[in-house]
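In: heads up, no residue letters with this:
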């Protein structure tokens, strides 16, 4: 076990638009960065070549000899127990053996895989808005809706690395079909593209900048547009129902929300907190605090590093300490 404060973790944050890499230190700081666009419409080998290019750039730095483990946070679904990924937005990867492919390239270092929502959760619990909280739900609300759980002070990623995936809790039993195959999922209502779609279908039109995204809807909502406000209110209700269900099931004390949609600020958080009072009514669920995430775009690499450090026993985050963010991740070795 390595515990020296100079130890680093190489971290990858893999999504449908970019592959970010960093060498992260024991204070959660990315010391070296690398980045490539994700060739999401290409075949699996081409996507892996982009991952390898990020790893190669990191490995060429003078700090690579300090790396003791590798962490990967990937768009999902992932299967940490098998070391495979099948991101919905990367069609070339279906059951792709990402852990084995990365392990081949990193000289025998242990490799840990978690879903991107779990990585964000690890980051926010280690260095962000959920720091010091024993029981938390952390969510990414963006193109999709993902999440992860901290229970009893530890990251609980589940056998396959997908626990806490709140985006696919159904909150509308007769709702619209979701891309996952179910109906009325939180993601189908609260993700950025669905906020924008619903506003456009209800008659909202973008302003002079032509921004048809959820950010454009948020700007209109801040200016008082009733259709834009209604679309964000609907998203907030879906999120509130999902958070309340989670609080009722596992007794969380805080829900941390990040991702692009969370940048809407009070347009989202105001109605979300109001609706949560309507849904989380039992005494043990009614005190859930809702907070914005703090780590922004670094959450993916910082969280992947935290998960790998916990598996490797680095920085006091090892699973044997009872205090870390580890647990439930898969090693490539």
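Out: Thanks, I have the structure now. These figures come from a predicted structure and were not determined experimentally.
In: okay, CA-based contacts and neighbour counts for the rest of this
Out: Will do.
In: helices of the stretch 201-333 of the chain, residue ranges please.
Out: Under the criterion DSSP state H, counting those that start in this stretch, the stretch 201-333 of the chain carries helices at the ranges 214-222, 226-250, 266-279, 299-312.
In: make that the stretch 51-200 of the chain, sorry
Out: So, for the stretch 51-200 of the chain - with DSSP H, counting those that start in this stretch - the helices run 98-105, 116-127, 186-190, 192-201.
In: can you list these in a markdown table and add mean neighbour count?
Out: Shown next, in a markdown table, are the helices of the stretch 51-200 of the chain (neighbours: other C-alpha atoms under 10 Å):
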| stretch | mean neighbour count |
| --- | --- |
| helix 98-105 | 18 |
| helix 116-127 | 32 |
| helix 186-190 | 29 |
| helix 192-201 | 21 |
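In: use this one as the comparison:
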């Protein structure tokens, strides 16, 4: 067994998580800080350095051979920079160089958070054993990543598989990205809730207007809530079918908060998929809920770091 470890960082708008991870995907040590998302870039970086600092003082640090980073995007892996939408202080921020300096010049691998979750699901979760897969995160936004030919396919800058910004409605609403009718504009949690409210759904006495509250209303038979989830499912089905038609994936894995809605999402999604994925080579496409939970970003970042090691093929990562 290989005794080397990798360090993993999962950087989002709410928290910065770090871990030491072994070659089987087991998390041995954790560290975490809240993301000071409204502060300047160097203040955010100090929180990252504090997380790394906690890891470097561990007696296990001497066995760490690389660092993997999964970051909210957009990321540019070719330049080593990040510009997360939800961290305004980081625009073209040289994260890879700063992390390398803080980690004692170890090799650093950067991928987007959607790609990180894809790496985790392929290594340990719902896409395990599938050589061609799309994994999606449907929550505040809609992100994703691809596995093609048995390998993670992040693309040159680390953003391949970003299904949230495929347009599925040519005359649809303007998306903040500048395009119209994007999957994210229809299927993200806030947009599911927005559409339900616009069409007359009203929250309960607690005033909760989240997508989870809409899902609860849909489960109790509220027609407006059901219709909002059906519309989201239709947008996801169109995006998944387009991806499958383009690159021949055989499974689509859906995680994130909206993915937790269960049959309220998956039943109309499977039905819609049967009308979009009609060609012979995409007809057997399956859809499954994600399995990796909140550690997916860390495990995926670790997988990306492990894949870059010289012995990666032997390790089967």
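Out: In hand now; what should we look at? Since the model is a prediction, treat every value here as computed from it, not as a measurement.
In: before we move on, back to that, as TSV, the helices of the stretch 51-200 of the first structure with distance to residue 289 of the first structure would be great.
Out: Shown next, in TSV, are the helices of the stretch 51-200 of the first structure (distance: least, C-alpha to C-alpha, whole Å):
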stretch	distance to residue 289 of the first structure
helix 98-105	36
helix 116-127	15
helix 186-190	19
helix 192-201	23
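In: can you say which of those helices is nearest to residue 158 of the first structure?
Out: In terms of C-alpha to C-alpha, the element of the helices of the stretch 51-200 of the first structure nearest to residue 158 of the first structure is helix 116-127, at 9.9 Å.
In: in the second structure, what stretch matches that closest one?
Out: Using TM-score structural alignment, the residues of the second structure aligned to helix 116-127 of the first structure are 113-124.
In: pull the residues that contact the matching stretch.
Out: The contact list for stretch 113-124 of the second structure (C-alpha atoms under 8 Å, 6 or more residues apart in numbering) reads 10-11, 25, 70-73, 127-130, 134-137, 143-147, 152, 154, 158-162, 290-292, 296-301, 303-304, 317.
In: please redo it, this time with the cut-off set to 6 Å
Out: 70-72, 127-128, 135, 143-145, 296-297, 299-301 (C-alpha atoms under 6 Å, 6 or more residues apart in numbering).
In: what's the answer for stretch 273-293 of the second structure, then?
Out: Defining contact as C-alpha under 6 Å, 6+ apart, one finds that stretch 273-293 of the second structure is touched by 125-126, 237, 241, 250-255.
In: tell me which of those residues fall in strands.
Out: Within those, residues falling in strands by DSSP state E are 251-255.
In: need those in a markdown table (columns: distance to residue 282 of the second structure).
Out: Compiled in a markdown table, those are given as follows (distance: C-alpha to C-alpha, whole Å):
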| residue | distance to residue 282 of the second structure |
| --- | --- |
| 251 | 10 |
| 252 | 11 |
| 253 | 15 |
| 254 | 17 |
| 255 | 21 |
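In: related to what we said a few turns ago, return the distance of the match of helix 116-127 of the first structure from the chain's centre.
Out: Distance, stretch centre to chain centre, for stretch 113-124 of the second structure: 8 Å (C-alpha atoms, centre = their mean, to the nearest Å).
In: with stretch 35-49 of the first structure instead?
Out: When distances are taken as C-alpha atoms, centre = their mean, stretch 35-49 of the first structure is centred 20 Å away from the chain's centroid.
In: equivalent range in the second structure for that stretch?
Out: Mapped onto the second structure using TM-score structural alignment, stretch 35-49 of the first structure covers residues 32-46.
In: swap in stretch 153-171 of the first structure?
Out: Counting by TM-score structural alignment, stretch 153-171 of the first structure pairs with residues 150-168 of the second structure.
In: how long is the matching stretch from one end to the other?
Out: Length of stretch 150-168 of the second structure, first residue to last, C-alpha to C-alpha, to the nearest Å: 28 Å.
In: then stretch 289-305 of the second structure?
Out: 25 Å.
In: off-centre distance for stretch 27-44 of the second structure?
Out: Its chain's average C-alpha position is 18 Å from that of stretch 27-44 of the second structure, according to C-alpha atoms, centre = their mean.
In: circling back: for the match of helix 116-127 of the first structure, give me the average deviation versus the first structure.
Out: In the superposition against the first structure, stretch 113-124 of the second structure averages 0.4 Å from its aligned positions (mean C-alpha distance after the TM-score superposition for the first structure).
In: among the helices of the stretch 51-200 of the first structure, which comes closest to residue 234 of the first structure?
Out: Per C-alpha to C-alpha, nearest to residue 234 of the first structure of the helices of the stretch 51-200 of the first structure: helix 186-190, 7.2 Å.
In: most packed of the helices of the stretch 201-333 of the first structure?
Out: Of the helices of the stretch 201-333 of the first structure, the one with the most neighbours on average (mean count of other C-alpha atoms under 10 Å) is helix 299-312, at a mean of 33.
In: so it corresponds to what in the second structure?
Out: Counting by TM-score structural alignment, helix 299-312 of the first structure corresponds to residues 296-309.
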